[in-house]
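> Sequence first, then the predicted structure:
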Amino acid sequence: MPYTLTASVQHELLIKKSRFIACVQPMLDRASAQAVVAALRAEHPQAAHVCWALLAGGQSAAVDDGEPSGTAGRPMLDVLRHQDLEGVLATVVRYFGGIKLGAGGLVRAYTDSVAQALLQAEKLAIIRKSTLRCTAPYAQEGMIRRELDAACATLLEVSHGDAVMFAFSLAETAAPALVARLNEAGHGRVTWLRDDEA
């Protein structure tokens, strides 16, 4: 199950005189992430690098910002993936301390910075929702409402015409079982609508 973060968390590491200031935070898209990175650059004008990784579906990114290719952004992204996160931005501001760390040292430094920040972060499970629509005879309205309550479904709309039309959402994983229960309890009189029929 994928997770996101409830709030941003910062953590600082000092490695061979270089400062690594890591931040992990919830983030939905690349444009928002780029705005955060631009603000960090303005806040830390003396920093050598502002590296970042975003895990957000098709908008994911990994940026080394002048560090040797593959030593910062990609390792940071790998930490986010390994922890099954989604919709999360990791940034690391580096102040160079004068001692080169080498490629392996850089990978470890950026990986550890993000991992340490994530240890303090509160994670929240992402529950994917399905929206379903159905119609049923008036006599079945009470039964359907009880089944929706029992399945913890959120009732979005009810309209009364020739039949009662329900629109509701619930966890994707719970949808098939609810559809099966309603079909059985409704004795085949519950009709499921596609989005273009609603």
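Perfect, I can see it now. Remember, it's a predicted structure, so these values are computed and weren't measured experimentally.

> Could you use CA atoms for every contact and neighbour count after this?
Will do.

> Buried residues, the strand or helix carrying residue 184. List them.
Using DSSP states H and E, residue 184 sits within helix 175-185. By 16 or more other C-alpha atoms under 10 Å, the buried positions in helix 175-185 come out as 175, 178-179, 182.

> where's the helix or strand following it relative to the chain centroid, distance-wise?
Downstream of helix 175-185, the first helix or strand assigned by DSSP H and E is strand 191-193. How far strand 191-193 lies from its chain's middle: 31 Å, per C-alpha atoms, centre = their mean, to the nearest Å.

> Next: stretch 81-101.
18 Å.

> And the helix or strand containing residue 38, what does it pack against?
For residue 38, the host element (DSSP H and E) is helix 30-43. Helices and strands touching helix 30-43, by 3 or more C-alpha pairs under 8 Å, 6 or more residues apart in numbering; DSSP states H and E, are strand 49-55, strand 88-95.

> here's the one I want to compare it with:
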Amino acid sequence: MFKLLAPISFEETIKKSLFICHAAPVTTADEALAFFQQHHQPDATHNCWAFKLENSYRFNDDGEPGGTAGRPILQAIEGHELVNTAVLVIRYFGGIKLGTGGLVRAYGGTAAKCLHQAEKEKIIPSTQVVCTAEFSDMAMIKARLLQDGITLIAEDFNDTGVAWTLSIPKERVSDLEQLYINLTRGKGTWII
């Protein structure tokens, strides 16, 4: 899976109709709907859109024949393996009817071209882990645990040592847990 790093726009003319695409990273349905409202063109013939979050999606054909605009936009998002993405395609009708197949190609193609040009970043699934260490082991353990891809979220000190909250890529959790057990000689806690 990937996410957009920044908003992007793209436009093209297909058989005299102007198609303008705006895409942006979003984290909630409300944020996506606000993005569509912000870029909505009331004088346009159609403002069709789709968004995909990690666990949900929606699309809207805005008066185009059912399945010819919103779903192709969603398919463009999915084709680029994107999540947390909102895409709006605005059409100014140019006088030539495209037919249902032409509409699918125009909306989906415009969205796909826009997303192809966008800066993206791979999403690495991660797990949050809380682990503890005594003061005497703290520096050595921290140096070994905070490797590439591991993020220190919180560091809380107490009477005997420290508790760290870490974000760790899922595929590395079991290996790092074993390393942690060895480094603390079994005295530290590791809670997923």
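Perfect, I can see it now. All values derive from a computational prediction rather than experimental measurement.

> Next up, the contacts around residue 50 of the second structure.
By C-alpha atoms under 8 Å, 6 or more residues apart in numbering, the residues touching residue 50 of the second structure are 57-60, 70-71, 73-74, 86-88.

> What lines up with residue 180 of the second structure in the first structure?
Alignment note: residue 180 of the second structure maps to residue 182 in the first structure; criterion TM-score structural alignment.

> residue range for the longest helix along the second structure in the first structure?
In the second structure, taking DSSP state H as the definition, the longest helix is helix 99-117. The aligned range for helix 99-117 of the second structure in the first structure is 102-120, by TM-score structural alignment.

> what does stretch 63-79 of the second structure give?
Going by TM-score structural alignment: stretch 63-79 of the second structure matches residues 66-82.

> Would you pull up how far that stretch lies from the middle of the chain?
Computed by C-alpha atoms, centre = their mean, the chain-centroid distance of stretch 66-82 of the first structure equals 19 Å.

> swap in stretch 178-192 of the second structure?
How far stretch 178-192 of the second structure lies from its chain's middle: 33 Å, per C-alpha atoms, centre = their mean.

> again, but for stretch 34-44 of the second structure
22 Å.

> measure that stretch end to end?
End-to-end distance for stretch 34-44 of the second structure: 18 Å, by C-alpha to C-alpha, to the nearest Å.

> follow-up on the earlier one: quick check: the match of residue 180 of the second structure touching residue 192?
No. Counting by C-alpha atoms under 8 Å, residue 182 of the first structure does not reach residue 192; the two are 10.3 Å apart.

> Not counting stretch 176-184 of the second structure itself, show me its contacts.
133, 137, 141, 145, 187-188, 190.

> Got a quick ChimeraX command for the buried subset of the residues you listed?
In ChimeraX syntax, the buried subset of the contacts of stretch 176-184 of the second structure is picked out as below (16+ other C-alpha under 10 Å):
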select :133,141,145,188,190
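
> Closest to residue 17 of the second structure out of the contacts of stretch 176-184 of the second structure?
Relative to residue 17 of the second structure, the closest of these is residue 145; by C-alpha to C-alpha it sits at 56.0 Å.
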